[in-house]
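Novice: Just need the structure, nothing else, for what follows:
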Amino acid sequence: MAKLPKLLVAVLSTFLLVLTATAPARAAAPDPTSQRYLVSGPKTTQQRSQVARTGAAIDAVRADGSLEISAIPSELKEIRKLGHTVTALPSPTSHPRAATSYHTLAETLAELDAVVAAYPQIARKIAIGKSYQGRDIVGVKISDNVATDENEPETLYIANIHARERLTAEQALDLIGTLTRGYGSNTRVTNLVDSREMWIFPVVNPDGQVYDMTSDTQPGRMWRKNRQPAPTDLNRNFPYRWGCCGGSSGNVSSETYRGPSPESAPETRVLTNFVRSRIVGGRQQIKLFLDIHSYGNLVLWPFGYTYNNTVPGAMSADEEATHRTIGRQLAASNGFTPQQSSDLYITDGTTGDWTWGDQRIFSFTYELGGGGFYPSPSRIDSLVAGVRDSLLLLTEYADCPYRAIGKQGQYCSA
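Specialist: Okay, the predicted model is just below:
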C-alpha cells in the first residue's frame, strides 16, 4: 500500500487530536452492583465518616459500633485499607405480600385520592412536578380552608427519597390518616389543622420506589437512588455544601453518587422549586421540615457536612439550641436517639442541610426503626404508631420553634 503524503498525515493527526479534545467525556464503566456488608472496627464518628468518605452508604450503626453498609468492590477495598474487617450480610428475608403490607405507588396514589374524596374540606391533592421517568410527585395539603393560601405557619414532610426505605411512605400515609380522621373529634388534631398548613409527600422518588417493588419473590431490590441513566442519590444532590466534605461520592456506581452537579436530578429540582415557591412576600412560609428515612431509630438535625454545632452566619447558638431541644423532645416521644446529623457521620448535599442552610427552615430527619429496610408487614402498624405522637409534637412547634428554648418573645413577636 502506498504511503500517505507527509502533509496529509499531519493534517489527519491534527484533526484526530482536535476531535478527541472536543468530544464529550464518556462515563467510566460502572463497577458491579453494590452489596451489603458488615464493617467491624469503627468506633468513633470520625471513623464512621472515613467509611462514608469511600462512597459506601452506611445503612445502620449497630449497638457495638459495627456498620451495616451497601458498597461496591472499589469501596470495600478502601474500607479494608482503613484496617476494618468486612463480612457479607445475608439477603433480606422474604415476606409474602399480605393484605396488610407495603403500599405500591398505585395504591399510595389511590389512598391519597380516597382521603381527598372523604375529606375535601381539609385535604387537597397536589402534584408538584415529574420524576425522570415522567411520574407525578404527588402529596396532599391538609388545612382548614384547604383551597385558600392562608397566612398560617406551614410544615413540610417528605418520605421515600431513598427507594428501599419502604416504611417511610407508610409513616407519611399514617400521618395523613391521623390528621384527616381525627379532625373534629380529636382536639389536638383539630387545633393543628385549623392553625397550620401541612404538606405531606409520601413518595418523592417514585421511579426508584416502583423499581424497588417490581420483585414478587423478595421484599425488594435494595434500590436506593433514582432511575436516571446515571442513577443519583437524591439525598446527596441538594444545592447546599454539595460535594464539599467527603460526605458523598463522585463515582456513578456508588450508592451515594451525588450527581454531576447540584440539583441535577429532576426529583431534587421538583422539591427545591416547591420549597422556594413557598416564599411569599419575601418570607419562607414553611417553618418546619421533616425528611423521613429508615432505619436506625434516630432523630437528626443539621448540619451533616460539619462537626461544628454552630456555624457563623449559618447556625447560631440559639438556632442550634432550638434544633437540639426540639430534637430531644421528639426522641423522648418516639424512643429514638437524638443527635446532630454529623455525630453519626459526615454527609453533604442533603435535604436538611439545604432546607436549613439555604431556606432557614427548622429541619429534622427521622431514621425509623424496624431493624432493616423491609420489616415484616405484620410490624407496620406498631412501628408507625410509635412515631405518631412525635409528628404531632413537631407540627405544634410550627408557630414558633424558638418556643422550645423560651425565646418566643425575642424571635416570634408580631
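Novice: hey, let's count contacts and neighbours off CA atoms from now on
Specialist: OK.
Novice: The protein: strands as residue ranges?
Specialist: 35-40, 57-61, 67-71, 85-88, 123-130, 136-142, 154-159, 197-201, 279-280, 283-284, 286-294, 298-301, 337-340, 362-368 (DSSP state E).
Novice: Give me whichever of these is most buried.
Specialist: Ranked by mean neighbour count, the strands of the chain are led by strand 298-301 with a mean of 27 (mean count of other Cα atoms under 10 Å).
Novice: So which elements touch it?
Specialist: Using 3 or more Cα pairs under 8 Å, 6 or more residues apart in numbering; DSSP states H and E as the contact test, the elements touching strand 298-301 are helix 317-334, strand 337-340, strand 362-368.
Novice: next up, for comparison:
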Amino acid sequence: MACAAVHTGDAFLAGALAHIDCQAQAIGAYGFSALASPGSPVSIAATSLLTIFIALFGIRVMLGHPMDRRDIIGDVLKLGIMLTLATSWPAWRIVGYDLVIQGPAQIARAIGLGAGLPGSGGDLAARLQNIDRGLAAFNTIGSGRLGVAQGDWFQLGFARSAFLTGTLGPLALVRLTTGFLLAVTPLMAGLLLFGVTRGVFEGWGRALVTVFLASIMLTVVYGVELAMLEPWLLDALQRRATEQQTLDAPVEILVATLSFAVVALLSIFVVARLAFHASFSFTAVFHGRSEHAEAREGRSSASPAPHHAEPSRGMVVAQSVSDNLRREERLANISRTEGRRADRGDGAPATLAAQTATQSNNEALGGTWRRQSRRPSAAARRRDQT
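Specialist: Reported below is the predicted structural model:
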C-alpha cells in the first residue's frame, strides 16, 4: 500500500502524521500476511515448533507422566491461541489489529469529549498543523524587539523545532512500534508453546499493552497542549498585528513547547513501566500444577523455619507416664523370659541378668567410662606385703 508523500510547506506536520499512521497500518497488516504465508520462514518455524510440541505431549502420555485437568486444558488453549495468531488473519484483525490500531483513538475521543479538550472530534492533526503555522508566522514577524529586524529568531525557531519534535517523535515511536508488534504476531505465537520461550511471548503482549495505552496518553497530552497554545498563539499574533511588542512571548513559547515534548516522552516511559511491572501474568493460565508446586516449594524452602513452641506441662507429664509404662513392660518381658529358662534349668538366667545389669549400667550417664576393677592405694599395698 502506497502512502501519501510528505511535502514541505504549511502542511508538513499533518502530512507527516498521516504518513506515519499509514506506514504503521501497512507494516502491521502486510507484514502479518507475509510472515503467515505458507512458504515463509516464520510459517515453517511455527509448524516445526507445533510438531515438536505435539511430539513431546505424546511422549509424556506414553511414559505415563501424571497430567491433571489443568495441564490438558492449558495445552489445548496454547494450541488454539497459537493457530489463531499464526494462521488466521480475519480472527487476528478483529481480536488484535483493529483493537490496537483503532481502539486508542476511540477511547481518547471519549475522554477528550468528556473533558472538553480540543481535537477530540477527529481533527487533532489539523489543529496541530494550525499551531505549527502560527509558530512559523510568529517566527517571521518576531516579538517587535527594537533593533532586531527579523525578530527573536533563536527562541522562536527553537520553540517550533521543539513543537515538531515533541509531536512527531513520540507519535512515530508509538505507531511504528505498534505496526512492528502486529507484524511479528505469527513469530510470537510459536513461542507460546514452550516454557523456555513463553517469557518472550509475555513481553510481546506487554509491549502491545504499552503502545495501546501510550496512544491514548499521547492523544490526551496533545489535546491539553492545544487547549493551552491555541489561545496563547492567537493573542500573540493579534498583538503583533497591531504593532504591539510581545517581548516575553519567545521565552514563554519555548518553555511551553519544550515542556510538552518532555511530558510526551515521559508519558510513554510511565505507561511502559506500568505495563512491564504489573504483577499480572499473561501466561499464568498455562502454568501446570507442577510448576505452581515447585514455586511454592521454592518459596517455602527460602523462608526461615518456624520456631517450635515449648511443650506444655501436660505434654511433659504424659510423655513421662508413657516412658514409665514402656520401661515396666520391658522389665516384665525380661522377668518372664528368665522364669521360662529357669524352668528348663539351662543356667541362662544368670547370664541374662548379668547382661541386663550391664545394659542398665551403660544406660546411666557416664557409665561407659566407669572403671570396673578396684584400685588399691599405696598404703594398702604395703600393709598386704607385711
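Novice: Need the TM-score between these chains.
Specialist: In this superposition the chains share a TM-score of 0.22, using TM-score structural alignment, normalised by the length of structure 2; 142 aligned residues with a Cα RMSD of 7.3 Å.
Novice: Please convert the helices and strands packed on strand 298-301 of structure 1 to CSV, extending it with distance to A117 of structure 1.
Specialist: Formatted as CSV, these follow (distance: least, Cα to Cα, whole Å):
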stretch, distance to A117 of structure 1
helix 317-334, 31
strand 337-340, 38
strand 362-368, 30
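Novice: Can you say which of those is nearest to Q209 of structure 1?
Specialist: Nearest to Q209 of structure 1, of all those, is strand 362-368, at 17.4 Å by Cα to Cα.
Novice: looking at it, T167 of structure 2 is touching A261, isn't it?
Specialist: Yes: T167 of structure 2 is within contact range of A261, at 7.0 Å (criterion: Cα atoms under 8 Å).
Novice: Count the neighbours of G314 of structure 2 for me.
Specialist: When neighbours are defined as other Cα atoms under 10 Å, G314 of structure 2 has 9 of them.
Novice: What of L113 of structure 2?
Specialist: 13.
Novice: in the one helix or strand it maps to, what counts as buried?
Specialist: Secondary structure assigned from DSSP states H and E places L113 of structure 2 in helix 98-115. Buried residues in helix 98-115 of structure 2, defined by neighbour count with 16 or more other Cα atoms under 10 Å: 100-101, 103-105, 108-109, 111-112.
Novice: Buried ones in stretch 171-178 of structure 1, by neighbour count?
Specialist: Buried, per 16+ other Cα under 10 Å, within stretch 171-178 of structure 1: 171-176, 178.
Novice: so of these, which ones are in helices?
Specialist: In helices, judged by DSSP state H, the following of the buried residues of stretch 171-178 of structure 1 are found: 171-176, 178.
Novice: sorry, back to before: of the buried residues of stretch 171-178 of structure 1, closest to F289 of structure 1?
Specialist: Nearest member of those to F289 of structure 1, counting by Cα to Cα, is A172, at 13.0 Å.
Novice: Distance of the closest one relative to I200 of structure 1?
Specialist: A172 of structure 1 sits 7 Å away from I200 of structure 1, taking Cα to Cα, to the nearest Å as the criterion.
Novice: which neighbours do these two share?
Specialist: 157-158 (Cα atoms under 8 Å, 6 or more residues apart in numbering).
Novice: between the strands of structure 1, which one is nearest to V11 of structure 1?
Specialist: strand 67-71 (47.3 Å).
Novice: what inclination does the closest one have with respect to strand 57-61?
Specialist: 160 degrees (axes from the mean of the first three to the mean of the last three Cα atoms, to 10 degrees).
Novice: so which of the strands of structure 1 gets nearest L16 of structure 1?
Specialist: The nearest among the strands of structure 1, by Cα to Cα, is strand 67-71 at 38.7 Å.
Novice: so the closest one versus strand 35-40, what angle?
Specialist: 140 degrees.
Novice: helices or strands up against strand 67-71 of structure 1?
Specialist: Right, strand 67-71 of structure 1 is packed against strand 35-40, strand 57-61 by 3+ Cα pairs under 8 Å, 6+ apart.
Novice: re the thing from before, export the buried residues of helix 98-115 of structure 2 as a markdown table, with columns for distance to R127 of structure 2.
Specialist: Putting these into a markdown table (distance: Cα to Cα, whole Å) gives the following:
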| residue | distance to R127 of structure 2 |
| --- | --- |
| V100 | 24 |
| I101 | 21 |
| G103 | 21 |
| P104 | 19 |
| A105 | 16 |
| A108 | 16 |
| R109 | 15 |
| I111 | 18 |
| G112 | 14 |
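Novice: Fine, thanks again, bye for now.
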